[in-house]
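1. coordinates only, sequence not included:
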């Protein structure tokens, strides 16, 4: 009788140990899969370099950086480290390299970041960023398609884009560029935090797009009342990938090349017009007619 009881206890302990072991193995497998997907989305593997392009302070000294931009860069550096990457910082006016050889995180608009200006001209010609008439150095207006988004006292906007590397002819996937282009430094921080919190959903959208031959992604985000909430209350306005990638219309008499890329001495992009609301593959949403800044779809608060 005692022997039978001991045998049952031993079998119970063995079953518990096996169950715990299988559960641990399953959790490890899920974690490894999630990590691989995160690495695929960011184009990073252990010990690969992640380039963080540092913008200048809009109203400070030439080599100074705004505190909120530093916080944005810190959030992006944490993402790169989670993927096993090595972070390399470089000033925006010191980057002289092509795309695809390493993952790039580019922070700031075209006035504060020359690298951002180049990405907007070449990869996102449908997104124009314009200076505010009363503040010549402030990129306070986004234009995308036929819509305009102006910075106001209650909200400002930031564009978050993932740009796939150009095909180099080898068929090997390159490393993407992540562009965080905000109307203010605090909106840059909000865009970086949004990327950190929602990269899984964004990765799913990119995988769906890649199946259709389109691995680019461009989102317009609205940051609510930064004076009260800082960078923590963010609303997804729309997936504007299609509009941002579309070439700008050529003026009468212009050559085909002029229709694709704005001249380098032209006023840099002005604002943003929005297309389909939500992430790619979702139903388009309706904007209120005549509302210059557009409507936001779904608030995301800091967690």
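-> Sure thing, it's come through. On a predicted model such as this, the values are computed, not experimentally measured, just so you know.

2. from here on, contacts and neighbour counts on C-alpha atoms
-> OK.

3. got the residue ranges for the strands in the stretch 151-300 of the chain?
-> For the stretch 151-300 of the chain, the strands defined by DSSP state E, counting those that start in this stretch occupy 155-163, 177-182, 217-224, 233-239, 297-301.

4. Show me where the stretch 151-300 of the chain has its helices.
-> All helices of the stretch 151-300 of the chain, identified by DSSP state H, counting those that start in this stretch, fall at 185-211, 226-229, 241-245, 256-260.

5. which one of the ones you listed is the most hemmed in?
-> Stretch with highest mean neighbour count among the helices of the stretch 151-300 of the chain: helix 241-245 (a mean of 23; mean count of other Cα atoms under 10 Å).

6. Pull the distance from it to the chain's centre.
-> Centroid displacement of helix 241-245 relative to its chain, using Cα atoms, centre = their mean, to the nearest Å, is 14 Å.

7. Surely residue 117 touches residue 107?
-> No: counting by Cα atoms under 8 Å, residue 117 does not reach residue 107; the two are 10.8 Å apart.

8. Generate TSV for the strands of the stretch 151-300 of the chain, with distance to residue 43 and mean neighbour count as supplementary columns.
-> As requested, these are exported to TSV (distance: least, Cα to Cα, whole Å; neighbours: other Cα atoms under 10 Å):
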stretch	distance to residue 43	mean neighbour count
strand 155-163	11	25
strand 177-182	9	26
strand 217-224	14	26
strand 233-239	21	24
strand 297-301	26	15
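
9. how about the ones you listed in CSV, adding distance to residue 130?
-> Shown next, in CSV, are those (distance: least, Cα to Cα, whole Å):
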stretch, distance to residue 130
strand 155-163, 13
strand 177-182, 12
strand 217-224, 16
strand 233-239, 19
strand 297-301, 24
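
10. who wins for proximity to residue 245 among these?
-> Distance to residue 245, taken as Cα to Cα, is lowest for strand 217-224 among the strands of the stretch 151-300 of the chain, at 8.7 Å.

11. any idea how far the residue nearest to residue 187 when sequence neighbours are not counted is from residue 94?
-> Leaving aside its chain neighbours, residue 187 sits nearest to residue 158 (5.8 Å; criterion: Cα to Cα, 6 or more residues apart in numbering). Residue 158 sits 24 Å away from residue 94, going by Cα to Cα, to the nearest Å.

12. got another, please set it beside the one above:
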């Protein structure tokens, strides 16, 4: 009888130790995730979304940007935060107090345009025009899309100071590219955290064959952190019109994306 009791106690202790170990691992993981994404339990996180390019309604949002918001909001909620949507018509909010996610290029999202002017002086977007290639440049390197074959997005995290809340910018050449940037961010945040910690970064991402694969085949094209955060000598101030990217989605989107 004594041996049975001892075995039961040993089993219970082992089970409790295993559960505690798993709990600590999960808790540390969520802490790392909160730190990277700038989420505090119960704190509001602002999602600034671009206006739909071709819609006449001032608060219309492209369906691919809606999918992007879902990706971001899911991660924020899983981290204990409270996602709050802000449209381009209601973007007059203070910066640095709460974490922000800006979805869409500067022609469509005034909030993105402001952050680019202030924090990323080495980035230049061409104002959106129907049927244009919507190029953008970082430093002396230009990125021009080949519609349906190769398209690009800018993914940046800007933290004005060590104590300020971060700003994430997902600025694609089209709304589909915004979604690709979000999926890349969700799938690769651990690697980005190991590489950059709490430092600012700016990446150019590419979508391969988006006319066939949608936003699923996303790869890193270049780390442009140095030129993006460096002012271009003699460059004129960007002149961004507040319009959205054209609709280029031609394929159904798979919500899952893995490394």
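-> Structure received. Everything numeric in this text was worked out from a predicted model, so none of it was measured.

13. Send over the TM-score of the superposed chains.
-> A TM-score of 0.86 describes the superposed chains when it is computed by TM-score structural alignment, normalised by the length of the second structure; 243 aligned residues with a Cα RMSD of 2.1 Å.

14. so how far does the helix of greatest length in the second structure sit from its counterpart in the first structure?
-> In the second structure, with assignment by DSSP state H, the single longest helix is helix 2-37. In the superposition with the first structure, the average deviation recorded for helix 2-37 of the second structure is 1.6 Å (mean Cα distance after the TM-score superposition for the first structure).

15. after that helix, next one along is what?
-> Toward the C-terminus, helix 2-37 of the second structure is succeeded by strand 44-49 as the next helix or strand (DSSP states H and E).

16. So which bit of the first structure is that following strand matched to?
-> The alignment of strand 44-49 of the second structure onto the first structure (TM-score structural alignment) covers residues 49-54.

17. I'd like to check what contacts that stretch. Which residues are they?
-> 44, 65, 73, 76-77, 80, 85-92, 95, 102-107, 113, 115 (Cα atoms under 8 Å, 6 or more residues apart in numbering).

18. Just the buried subset of the residues you listed, please.
-> Among those, those buried by neighbour count (16 or more other Cα atoms under 10 Å) are 44, 65, 73, 76-77, 80, 85-87, 91-92, 102-107, 113, 115.

19. got a list of what the counterpart of the residue nearest to residue 187 of the first structure in the second structure touches?
-> Aligned by TM-score structural alignment, residue 158 of the first structure pairs with residue 153 of the second structure. Neighbouring residues of residue 153 of the second structure by Cα under 8 Å, 6+ apart: 170, 171, 172, 173, 177, 178, 180, 181, 204, 205, 206.

20. at 10 Å instead, please
-> By Cα atoms under 10 Å, 6 or more residues apart in numbering, the residues touching residue 153 of the second structure are 104-105, 136, 143, 145, 169-182, 203-207, 218, 220-221.

21. How about the equivalent of residue 189 of the first structure over in the second structure: what's its closest non-neighbour residue?
-> Here residue 189 of the first structure is matched to residue 179 in the second structure, going by TM-score structural alignment. Excluding the flanking residues, the one nearest residue 179 of the second structure by Cα to Cα, 6+ apart is residue 68, at 4.8 Å.

22. With residue 42 of the second structure instead?
-> residue 81 (5.1 Å).

23. The one you found and residue 41 of the second structure, how far apart?
-> From residue 81 of the second structure to residue 41 of the second structure the distance is 5 Å (Cα to Cα).

24. what's the matching range in the first structure for the strand or helix carrying residue 72 of the second structure?
-> Element membership for residue 72 of the second structure (DSSP H and E) is helix 63-78. Per TM-score structural alignment, the counterpart of helix 63-78 of the second structure in the first structure is residues 67-82.

25. follow-up on the earlier one: residue 14 of the first structure: which of the strands of the stretch 151-300 of the first structure is closest?
-> Going by Cα to Cα, the one of the strands of the stretch 151-300 of the first structure nearest residue 14 of the first structure is strand 297-301, 45.6 Å.

26. so what's the closest residue to residue 44 of the second structure other than its chain neighbours up against?
-> Of all residues not flanking residue 44 of the second structure in the chain, residue 82 sits nearest, at 4.6 Å (Cα to Cα, 6+ apart). Contact analysis of residue 82 of the second structure by Cα under 10 Å, 6+ apart lists 39, 40, 41, 42, 43, 44, 45, 46, 73, 74, 76.

27. From those, keep the buried residues only.
-> With burial judged by 16+ other Cα under 10 Å, the buried subset of the contacts of residue 82 of the second structure is 39, 40, 44, 45, 46, 73, 76.

28. Of those residues, which pair is most distant in space?
-> 40 and 73 (13.7 Å).

29. Can you work out which residues contact both of the two?
-> 79, 81, 82.

30. could you check the distance from residue 184 of the first structure over to residue 153 of the first structure?
-> For residue 184 of the first structure, the distance to residue 153 of the first structure (Cα to Cα) stands at 12 Å.

31. What of residue 196 of the first structure?
-> Taking Cα to Cα, one finds residue 196 of the first structure at 26 Å from residue 153 of the first structure.

32. distance of residue 132 of the first structure from residue 302 of the first structure?
-> 29 Å.

33. just to revisit the earlier point, for residue 184 and residue 153 of the first structure, indicate the residue with more neighbours.
-> residue 184 (23 against 9; other Cα atoms under 10 Å).

34. pretty sure the more buried one contacts residue 72?
-> No: assessed by Cα atoms under 10 Å, residue 184 of the first structure is found out of contact with residue 72, at 11.7 Å.

35. Now list whatever residues contact both of the two.
-> 66, 108, 190.

36. Going by distance to residue 166 of the first structure, which of those residues wins?
-> residue 108 (22.0 Å).

37. And that closest one, what's its match in the second structure?
-> Looks like residue 108 of the first structure aligns to residue 104 there (TM-score structural alignment).

38. Which residue is the nearest non-sequential neighbour of that match?
-> That would be residue 171: by Cα to Cα, 6+ apart, it lies 4.6 Å from residue 104 of the second structure.
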